[in-house]
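K.L.:
next come a sequence and a model predicted from it.
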Amino acid sequence: MWTSRVLSSATRAAPLASAMMRPQRAAIINPMFLRQSSSSTSAITYKKSHPHKRHPALTSDYLHPAPPSAEEAVSNILYNTPPMGRNQMNKRHIFNCLVQNEPGVLSRVSGILAGRGFNIDSLVVAKTEVADLSRMTIVLRGESATIEQARRQLEDLVPVWAVLDYTGFKVIQRELLLIKVSILGPEHVRAQMNSRAPSNWQLVQEETDEDMTPSDALRQTHAHLKSLTELTKLFQGRVVDVSGDCTVIELSAKPDRVDAFIKLVKPFGILEAARSGMMAMPRSPVYDRHEHEDDEVQEEGSGVDASLLPPG
């Protein structure tokens, strides 16, 4: 009885073992059948024949990275540090000239600087709160010895009251920028420069793809205007004029900050730009009134000579 049961179980397991030993053939699916049929059965069959690749699990080094060593940290800092200037001798010098408000002063001052071969980076002249007195801010580059000779020659002029050199001092620097930027995109800047009175939608329809509709062009225009407005707020500027194809932005900041703003809005397409030049004024020193009083008290109380005291 027991022998017959063993033989019957072995007979049943033989077809199953032979089926497992056979090589399994990949299911061949007709792509036309998949396109025509949208049933869930065809989707399951397709997923089985195209299994997803399983990505390896994240290791502990990725989730909890080890702190960098001192050598790695120093190498990273040195790599990210910008290089020094090419020519440290040609430093930027800031002159503040107080001159008499009369004709010909500007030409005489600029003539002395031009005679010595200086290229003036910026020059700003305006009247002050005092009658017949003007302030002239000059920014130029050159060697310190040559700059000092030019400063003395400027002081020798009759209409010049004083020439102050703010090089190396803490000064407040400001420059005004008015820039007109296109909101149609950089591909329309050339057409806007050729014709300053274009029809907004004619430009968009002529130079863009045929698939773009006026609604798409309107969305793109407002997206550019929104990006320019947000960028202007980051630099603490303001939008002073908006038209159908461009916007005018006003920015008052340091010259380096103005340069950075111009580089950032350049991809939008700059139509016009006007810079006033740098104006500078020295910072006022801050004195501590209480510290000065404490010094006076200590001076008044120190009436004993320390050399006459006993040791210890």
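P.N.:
Cool, the structure landed.

K.L.:
please count neighbours and contacts with C-alpha atoms only from this point.
P.N.:
Fine.

K.L.:
list the buried residues of stretch 216-223.
P.N.:
In terms of neighbour count (16 or more other CA atoms under 10 Å), stretch 216-223 has its buried residues at 217, 221.

K.L.:
the longest strand in this protein is where?
P.N.:
Here the longest strand in the chain is taken by residue count, with DSSP state E as the criterion, and it is strand 171-182.

K.L.:
name the helices or strands packed onto it?
P.N.:
Contacts defined by 3 or more CA pairs under 8 Å, 6 or more residues apart in numbering; DSSP states H and E place strand 171-182 against strand 246-253, helix 255-265, strand 270-275, strand 279-282.

K.L.:
point out the most buried one among these.
P.N.:
Ranked by average neighbour count under the criterion mean count of other CA atoms under 10 Å, the helices and strands packed on strand 171-182 are headed by strand 246-253 at a mean of 20.

K.L.:
need the residues that contact that strand.
P.N.:
The contact list for strand 246-253, computed with CA atoms under 8 Å, 6 or more residues apart in numbering, reads 173-184, 225, 232, 235-242, 258.

K.L.:
next one: the longest strand of the chain to chain centre, how far?
P.N.:
For strand 171-182, the distance between its averaged C-alpha position and the chain's averaged C-alpha position is 15 Å (CA atoms, centre = their mean, to the nearest Å).

K.L.:
relative to residue 106, how far out is residue 71?
P.N.:
56 Å (CA to CA, to the nearest Å).

K.L.:
have a look at those two and say which one is more surrounded.
P.N.:
Counting neighbours by other CA atoms under 10 Å for residue 71 and for residue 106 shows that residue 106 has the greater number, 14 against 9.

K.L.:
structure two is appended below for comparative analysis:
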Amino acid sequence: MVLPCSLLAQAGAQRAVLRPLASPAKWAQLVQKPQAQRFQSTRSSTTANSYKLSHPQAGTVASPYRKKFAAPPPITAEEAVSNILYNTPTSKAPVESKHILDCLAQDEPGVLSRVTGIMAARGYNIDTLVASKTEVPGLSRMTIVLKGERMMMVQAKRQLEDLVPIWAVLDYTDTKLIQRELLLAKVSILGPEHAIPQVRAYRHSKEEMAHDPVYEETLASGGGAAEAADQHHHERYATTPSASESLLLSHRNLKALRELTSLFQGRIVDVSAESIAIELSAKSERVDAFLSLIRPFGILEAVRSGLMVMPRSQQLSMYEDDPASDDVVGQATVVDDTMLPPG
């Protein structure tokens, strides 16, 4: 086989290039990587300053997401005092003091009626009354909250103690107590404008509709009273929302009510397409505050139990107090003058 002259010339040139690289020393010299140079440390104490001067610190780049706002103007002492006085709530009107009585009674029919009969005959203002069985068979417990003067509470306690089925009457007015009240509330999740049709607030008085121009116009056009009432209700209150509107409203209000309920450590016990039921166990003041916050959503119905109380434990430590140890500690703190150094 005879190769062309051009191929022979090309092969000869490649052998001529690779022939010098055949030497191991030259090949190692070509493939050897450059080694990093190691700077020798100096004993001078000004080396750090020299490095700082030769390598100035670069300024920080201003981020577009990090904005600097102007500082608020300083206020004077007069303005601060005026602001505090303006934001301080005014004192409420004096209210009647609340007294709590806990009655231990025999669990038999007619005891509750006798207790309430005495309270009503004497004209006592009962705020709440809770009666229930206890863990002891044949023993019931009644928690009565009265509002009025101290002398009235003392008289009510004596009259309750005179009843035969009453074992004892405890006064918890000035005692540290655990107070709880249960609330069940059904709230609309369609908004306050749809809460009135939900509770069937369609029953309007004739006097209210008689002064309504829509009602009078419908009657004058020949319509009946029922048709006029329907037109009055349609014009005054919101109509039934569409399916998409109801879905969006319910999810938005449900999220807000769920967050509000979790802040008060309550829970949602029932969910429907138009309303939810909320359960809350807290003090009476917190229950009042929660009701005022959910009222704008539209409360369909609500029920509250009376106040239930239990005294707190008086023993905070498992160790008994040793008065002798207190005396020893007190004596140890006294410094003897004879033990002091001279001068």
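P.N.:
Arrived safely, thanks for sending. The shown structure was predicted, so the numbers you read here are calculated from the model rather than taken from an experiment.

K.L.:
hmm, back to that, which of the contacts of strand 246-253 of structure 1 are buried? Put it as a ChimeraX command.
P.N.:
Taking 16+ other CA under 10 Å as the burial criterion, the selection of buried members of the contacts of strand 246-253 of structure 1 in ChimeraX is written as:
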select :174,175,176,177,178,179,180,181,182,183,184,225,232,237,238,239,258
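
K.L.:
dump the helices and strands packed on strand 171-182 of structure 1 into JSON lines; add distance to residue 41 of structure 1 as well.
P.N.:
Formatted as JSON lines, the entries for these read as follows, by distance: least, CA to CA, whole Å:
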{"stretch": "strand 246-253", "distance to residue 41 of structure 1": "57"}
{"stretch": "helix 255-265", "distance to residue 41 of structure 1": "54"}
{"stretch": "strand 270-275", "distance to residue 41 of structure 1": "59"}
{"stretch": "strand 279-282", "distance to residue 41 of structure 1": "77"}
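
K.L.:
nearest spatial neighbour of the aligned partner of residue 181 of structure 2 in structure 1, chain-adjacent residues omitted?
P.N.:
Counting by TM-score structural alignment, residue 181 of structure 2 lines up with residue 175 in structure 1. Closest residue to residue 175 of structure 1 in three dimensions, ignoring its sequence neighbours and counting by CA to CA, 6 or more residues apart in numbering: residue 278, at 4.8 Å.

K.L.:
likewise residue 173 of structure 1?
P.N.:
With sequence-adjacent residues excluded and distances taken as CA to CA, 6+ apart, residue 173 of structure 1 is closest to residue 280, at 4.7 Å.

K.L.:
aligned partner of the one you found in structure 2?
P.N.:
Alignment of residue 280 of structure 1 against structure 2 is given by TM-score structural alignment, with residue 309 as its counterpart.

K.L.:
center of structure 2 - which residue?
P.N.:
Among the residues of structure 2, residue 263 comes closest to the average C-alpha position under CA atoms, centre = their mean, at 1.9 Å.

K.L.:
quick one: contacts for that residue?
P.N.:
The contact partners of residue 263 of structure 2, taken as CA under 8 Å, 6+ apart, number zero.

K.L.:
please redo it, this time with the cut-off set to 10 Å
P.N.:
Shown in contact with residue 263 of structure 2 (CA atoms under 10 Å, 6 or more residues apart in numbering): 257, 290.

K.L.:
structure 1: which residue goes with that one?
P.N.:
For residue 263 of structure 2, the aligned residue in structure 1 is residue 234 (criterion: TM-score structural alignment).

K.L.:
how far away is that match from residue 257 of structure 1?
P.N.:
The gap separating residue 234 of structure 1 from residue 257 of structure 1 is 11 Å, by CA to CA.

K.L.:
next one: residue 63 of structure 1
P.N.:
According to CA to CA, residue 63 of structure 1 stands 39 Å off from residue 257 of structure 1.

K.L.:
residues in structure 2 aligned with stretch 5-20 of structure 1?
P.N.:
Taken onto structure 2 by TM-score structural alignment, stretch 5-20 of structure 1 occupies no residues there; it is unmatched.

K.L.:
need the contact partners of that stretch.
P.N.:
Residues outside stretch 5-20 of structure 1 that contact it (CA under 10 Å, 6+ apart): 4, 21.

K.L.:
residue 123 of structure 1 should be in a strand, yeah?
P.N.:
Yes: assessed with DSSP: H, G, I helix; E, B strand; the rest coil, residue 123 of structure 1 lies in a strand.
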